[in-house]
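**Student:** here's a sequence, model it:
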Amino acid sequence: MEKQTYTYDEAFNASLDYFKGDELAARVWVNKYAVKDSFGNIYEKSPADMHWRIANEVARIEAKYPNPMSAQELFDLMDHFKYIVPQGSPMTGIGNDYQIASLSNCFVIGMDGSADSYGAIIRIDEEQVQLMKRRGGVGHDLSHIRPKGSPVKNSALTSTGLVPFMERYSNSTREVAQDGRRGALMLSVSIKHPDSEAFIDAKMTEGKVTGANVSVKLDDEFMQAAIDGTPYVQQFPIDSKNPKVKKEIDASALWKKIVHNAWKSAEPGVLFWDTIIRESVPDCYADLGYRTVSTNPCGEIPLCPYDSCRLLAINLYSYVINPFTPEAYFDFETFEKHVGYAQRIMDDIIDLELEKIDAIMEKIKSDPESEEVKGSEEHLWEKIYKKTGQGRRTGVGITAEGDMLAAMGLRYGTEEATAFSEKVHKTIALMAYRSSVNMAKERGAFTIYDSEREKNNPFINRLKDADPELYEDMVKYGRRNIACLTIAPTGTTSLMTQTTSGIEPVFMPVYKRRRKVNPNDPEVHIDYVDETGDAFEEYIVYHHHFLTWMKANGYDTDKKYTQEEIDALVAQSPYYKATSNDVDWLMKVKMQGRIQKWVDHSISVTINLPNNVDEDLVNRLYVEAWRSGCKGCTVYRDGSRSGVLISAKNDKKKEEPAPFKRPEIVEVRPKVLECDVVRFQNNKDKWVAFVGLLDGHPYEIFTGLQDDDEGIVLPKSVTHGRIIKNIDENGNKRYDFQFENRRGYKMTVEGLSERFNKEYWNYAKLISGVLRWRMPIEKVIKLVESLQLDSENINTWKNGVARALKKYVIDGTEAKGMKCPNCGQETLVYQEGCLICKTCGSSRCG
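**Tutor:** Model prediction:
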């Protein structure tokens, strides 16, 4: 039976109704989560279809075990994102037969034993790419690579050290695109490594390591030495009793560099590695392959090599009864029951993931390549399959902590609010582990469970003290999952749940937004017309839960308030002094430490600071995070991502950039234009864009297939050339692309326009016309992204065109009218073609 398909507009309009008019949430859902095939056909009309898809698949797994939950019960938990929300990959992939991809959000990789050879380094590079193409974020550690200057037995004679390999892995990440977004990478290194200072400095050089997050693993000995001003010994290998390299350093000086770089550029993040290992339940099985070596890109899942994690969030706001009133209370009875269901659903998702990995391996086996080519990819997934099934690791987390506290009348960052949050997370830990023990009775424990190995683990003993009966049952029956909990940034999930992300403070609940209007409607007041000619009216939009507070306190939510009136309302509400820039930062760190005691993995939190804070505050926050028991910490100072990088070609202090001048309009196209070649992927097809440049600014764009019989075949090394306008003997115009090959010979591809689908060619002509009249690039991108075209395939193509143009936006340019999908603030700026949020530091490329 043929499945029903929907047009983009049908899905968007149905989702708009589902989200009660929230356009951003509707577009995010249709673009990221609705099931589509390779031809752009959409098979889901609204999130209700998605939730039934997930519920039916989880119910299918439930039916294999005693006391199964029904599809209706599961749907009711997920409907309207109210209680339980699968995140990212599970939401996209469960029940999706059109995509061969993993359900895991993140992976860590790494070779067993010595991994310092070129062969091992290149194998890690390949495994990173293979995972990213299946939608996975990847983390790996570089502490195994010998330091710079070490002797090697090849023609180089000495090692180059860590930094060149950081660039290698970063470039691979930028190369892999996944349906409009790049892969995510975390690189880490131990502070004990002699090259750790170079690692810490690597991202301070312009254009270097732009495709990776970096974090340094700090041990307790280093932290104490940095505070006390005593020496610290670095060595290689870092864990060897007889190291080949040893050097004594000034710990305080290196610590100041970490603090300075974090203050200046928001990196490196810090991982308090002894705390992570000491608290890690899976590390009780380190000798069986579960030794934690690095974290995923968001830093909330420390993992052993070839383990992975799937994520699910519980919406805390939904358990507040009578929100924003004096009668508000938290429904712990329902909450405890739902936490148990969440852990059960996560375990079911592991079975679904094992099925997905089987499908991936079958696909690899059926590929036409030789065993020599595809053998390494197959072996990679065999290792992941084993770790997934053996440990059954899960990642149950939360969203909307800030909204929960506000709805309870508690101000984020106060002692009262922190104590309540700690109680909530203690409840999650006890109920999730209780659920895992109950599943061990019904389904069996994870295969290597051994209570004797875990008896001295601090986290397990915390559970034992809080609930002795739970611990006795765990010793008797085992546990279904090696580890259960995390707190991840919920990103676009928080947009669709209309909540704040993770344990972050609430974002500013009220803001101005532009609404597009019909200029021919006499009833509509138009405030201004923008550069595209579109008419807009300014009006006030409220944060969803702020509206609930207004209604609960008798305010008219239909009235159009001035911004001054709104500010006065905010000052009377529980949202006052609860935004990311208002909270007590030290209290936030202490809150993270107290919650961390009840989370067996880690907590992903960014401390957002105003631009004018000094480095001493960053120092105090990092030290307090270590002392409070946090497993990691990242700071983001407003504006620190923009204009902080140092050019490798010039050591002089960067001058303030000159005011931007719009380039001069040149109506007659020059015969020859310099050209950049930008490659992108449209569904399964590989495309190439030729961007003609006049005085360094985009002037025209051509696009076409690069690997079809009728398409354009270019060496991968070609990134630049010239577009030449020619006229044949019949007076017909054509555009040729010319480049120089590696031997210096000129090569010409004739008739670019003849190689295009006519429809694509016409749209490209339209975009080129806008470029020639020098509309600002960020406005052109917005125009392209707003095009609503009939074919989903063309819609996907135009997203690729927008990606190709983003690299030409001047760093620091504000993305006006766009909200950060992570924190909801309209504080996005362009940086190296990516959108960076100045409020929370999150980034998105592509």
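
**Student:** please make it C-alpha for all contacts and neighbour counts, starting now.
**Tutor:** Will do.

**Student:** next up, the contacts around residue 5.
**Tutor:** Counting by CA atoms under 8 Å, 6 or more residues apart in numbering, residue 5 makes contact with 41, 42, 43, 44.

**Student:** burial count for the second one?
**Tutor:** Right, residue 42. As a burial measure, residue 42 scores 22 neighbours (other CA atoms under 10 Å).

**Student:** go ahead and confirm it touches residue 9.
**Tutor:** No. Using CA atoms under 8 Å, residue 42 is not in contact with residue 9; the gap is 10.4 Å.

**Student:** compare with the first, here's sequence two:
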Amino acid sequence: MQIETPPKNKTVYSQDEAFAASVEYFKGDDLAARVWVNKYALKDSDGNIYEKTPDDMHRRIAKEIARIEQRYSNPLTEDEIFDAIKDFKYIVPQGSPMAGIGNPYQIASLSNCFVIGNDGDSDSYGGIMKIDQEQVQLMKRRGGVGHDLSHIRPKGSPVKNSALTSTGIVPFMERYSNSTREVAQDGRRGALMLSVSINHPDSEDFIDAKMEQGKVTGANVSVRMDNAFMQAVKDGKNYTQKYPIFSDNPKYSKEIEAEKLWKKIVHNAWKSAEPGILFWDTIINESVPDCYADLGYKTVSTNPCGEIPLCPYDSCRLLAINLFSYVEYPFTKKASFNFDLFKKHIGIAQRIMDDIIDLELEKVDAIIEKIDADPQSEEIKAVERNLWKNIQTKANEGRRTGIGITAEGDMLAALGIKYGSSEGIDFSVEIHKTVALEAYRASVYAAKERGAFKIFDSEREKNNPFILRLKDADEKLYYDMLEYGRRNIALLTIAPTGTTSLMTQTTSGIEPVFLPVYKRRRKVNPNDKNVRVDFVDEVGDSWEEYVVFHHRFKQWMEANGIATGKNYSQEELNKIVKKSPYYKATSNDVDWMSKVRMQGAVQKWVDHSISVTINLPNDASEELVGKLYLEAWQAGCKGVTVYRDGSRSGVLISNEEKKAEENETLTAFPTKRPEILEADVVRFQNSKDKWIAFIGLIDGKPYEIFTGFADDEDGILIPRWVNEGVIIKNRNEDGSSRYDFQYKNKRGYKTTIEGLSHKFNPEFWNYAKLISSTLRHGMPIEKAVELINSLQLDTESINTWKNGVARALKRYVADGTEARKQKCENCNSTSLIYQEGCLTCKDCGSSKCG
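**Tutor:** Have a look, this model is predicted:
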């Protein structure tokens, strides 16, 4: 193993220098430049930046991959690798590989996602706590995590401890969700997927868990649907749930109306975009790794976005191929797709992916070495060390890769093909079939040169539907695989490309364009010469509106002689869009059933899964959501997510309804404080200090909030497992006397901390009373957050407190709520909404928490 050491005498660039150079690199695209500098430029823990433009990063990556290539015959050179990855044009390592390859300043994995789990008696408290710790250990190294809860005993089951009966799945959902939120650092949230089988007796509780405001906000949730349940829904029949799930001799079973539970799933997805659905029998039956289920490769859950189903302790690294770059003469009548170059680059991409596994194994070695060198006791380090040893084993044994694509929407537009049309679906299928055949061919050639993955057995795979599809398409490839084996257990995915697509300046993943053209605002000085003021906001600031074109739409305009520097009216823009190949091909335009059928057709050539969202307008019916889910199952999709515009906060309301709702809110709370309030306890880190917030609730809405330091000699000392089910009592109704805090301990007895108000810094307490009074008189939570953020406070400590109060309250803001008076730090847009306590930009998709 080569231990990376920080380079000596390297040039250090300031943030401004790197940003200016990157803006020039991205031809004026300040959003792409900001994303690259903030997320991917090489920097140390002190913030020193060692790369000026992405060219430096791509050279760093090429150098490391070339080092691995030297271990094998017929190695690629550094320049060959650099030419394939430079300018984000052809091959694009995603996320963790881009940031971590050749990075000597961090000890972190190169994997984008992991799944964890237990064998045997995994629903014991010990097993559940072990998963909680493993999840945190992975997230602190920036990995997304998934795990399944189907092994946990249903609510009310007998247990041999003091509780006598099991609490069921939901409390553990909240535990894992809270852990995800706690591990977030510097505004970056952890990513978690929780899944459960529809066969589990608690699945209905699981499906409902996120419908209560503020609950399970740190996780995505998906239900594993089996074919028997889907058929029961289609036929209007009953369905039997069991524990253990699918057991021939279950300890517990119950018969349910399949259609009734189905309607609840559909309703919740219509209202809140969750739960997502995983068609589990399709996933398992199609899965090549599940041919080795008895050897530890049984798929149990997926990564947070659902595109990589995994067995426990397996991981995956992602890479995208930029489809747009293979269109020659784009947006013209001569446009064509260069399949020869495409096939060549797929082979190189698969080879690079295999090299990245070797680099990952070096990173895991370094992580284990660090754990061994840490001063904690062996007992404390055991879970973390065993976790990484298990991950090391799976990566070394199966060598799983995750080759995907981006820019599918732009590729089709550049060829003059409408996204979602029959022609578009057929061409996309041809593209993904080519990816599958060439990636598997490269893996077979790599097996010939480097050796097959350790447990390869063609006999196990001979009846796998995906492998048989490859055989039908290319018999020579199939028989070569029988002779030489395959280097990698599974190879393909289609992931969301997020920030990657900002740097490729294309549409994301398999998705169509979101909008080909939109308007933004920038603040201007009305006294400057030649300035145009289009809008004056409520505080008197002047703004100029300007048009932003999607990069490839702008390229279409240039190819067709349409000026891009003109300030068009909306009517003129509409006419221009109507002439383009993007017309009626945006995420909101594409026929929903066509998109589902396209996903099912493409899925036949993707051995893992596809992350794709079906976007629906706000007025879409629950019936339509149900039809889309059924169509997705029948089309052969492995999973599906439906997002109805504005659904995160329920149905959007008209101005008249909103006024009525606000008036109702203003009179909903009693201004005379009840003697006893139920409360939530929120824990978080703020400026590296541990903080705690007590949030008094009425009807689940914040009525008061008190925040301060936690768990030290100057703070509030309460058990870390106390997060909910508590009360705050006050002796005087006006709050002039002390407040007491009371909770039930693990044995059910009440424990009281008297004089809670005296435990806080008096300045914190007085400001908290002020904020609480605005809540008690009905100020909407998002406006209370705005008020808190606008406070001009003198000392650093009180400003830190202010940030903590705002952070604690944000989790109660309804998803989809617009954030006024705030701008996106990436693109300067004012189109910000709250999503699970985070501010998300509707224009560029960036998110900031905390």
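
**Student:** could I get the TM-score for this pair?
**Tutor:** TM-score for the superposed chains, counting by TM-score structural alignment, normalised by the length of the first structure: 0.84, backed by 781 aligned residues with a CA RMSD of 3.9 Å.

**Student:** out of the contacts of residue 5 of the first structure, who has the most neighbours?
**Tutor:** Neighbour-wise, the contacts of residue 5 of the first structure (other CA under 10 Å) top out at residue 44, 24 neighbours.

**Student:** what's the separation between that one and residue 95 of the first structure?
**Tutor:** Distance of residue 44 of the first structure to residue 95 of the first structure, computed by CA to CA, to the nearest Å: 12 Å.

**Student:** so which of the contacts of residue 5 of the first structure are in helices?
**Tutor:** Within the contacts of residue 5 of the first structure, no residue falls in helices by DSSP state H.

**Student:** now those residues in a markdown table, with distance to residue 429 of the first structure?
**Tutor:** A markdown table is the format used below for the contacts of residue 5 of the first structure (distance: CA to CA, whole Å):
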| residue | distance to residue 429 of the first structure |
| --- | --- |
| 41 | 42 |
| 42 | 39 |
| 43 | 37 |
| 44 | 35 |
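
**Student:** in the second structure, what range does the helix ranked longest in the first structure match?
**Tutor:** Using DSSP H, we find that the single longest helix of the first structure is helix 332-366. Aligned by TM-score structural alignment, helix 332-366 of the first structure corresponds to residues 339-373 of the second structure.

**Student:** and stretch 36-54 of the first structure, by the same measure?
**Tutor:** Against the second structure, stretch 36-54 of the first structure falls on residues 43-61 (TM-score structural alignment).

**Student:** so what touches the matching stretch?
**Tutor:** Under the contact criterion CA under 8 Å, 6+ apart, stretch 43-61 of the second structure has outside partners 10-15, 17-19, 21-22, 25, 36, 40-42, 82, 85-87, 98, 101-102, 105-106.

**Student:** same check, this time on stretch 165-184 of the second structure
**Tutor:** The set of residues external to stretch 165-184 of the second structure that reach it, using CA under 8 Å, 6+ apart, is 132, 135-136, 139-140, 149, 152-159, 189-192, 194, 202, 205-206, 209, 215-219, 683-685.

**Student:** spatially nearest residue to residue 262 of the second structure (excluding sequence neighbours)?
**Tutor:** residue 233 (7.0 Å; CA to CA, 6 or more residues apart in numbering).

**Student:** test my guess that the one you found contacts residue 259.
**Tutor:** Yes. Shown here, residue 233 of the second structure and residue 259 form a contact pair, counting by CA under 8 Å, at 4.9 Å.

**Student:** so how far is residue 137 of the second structure from residue 107 of the second structure?
**Tutor:** Distance from residue 107 of the second structure to residue 137 of the second structure, by CA to CA: 13 Å.
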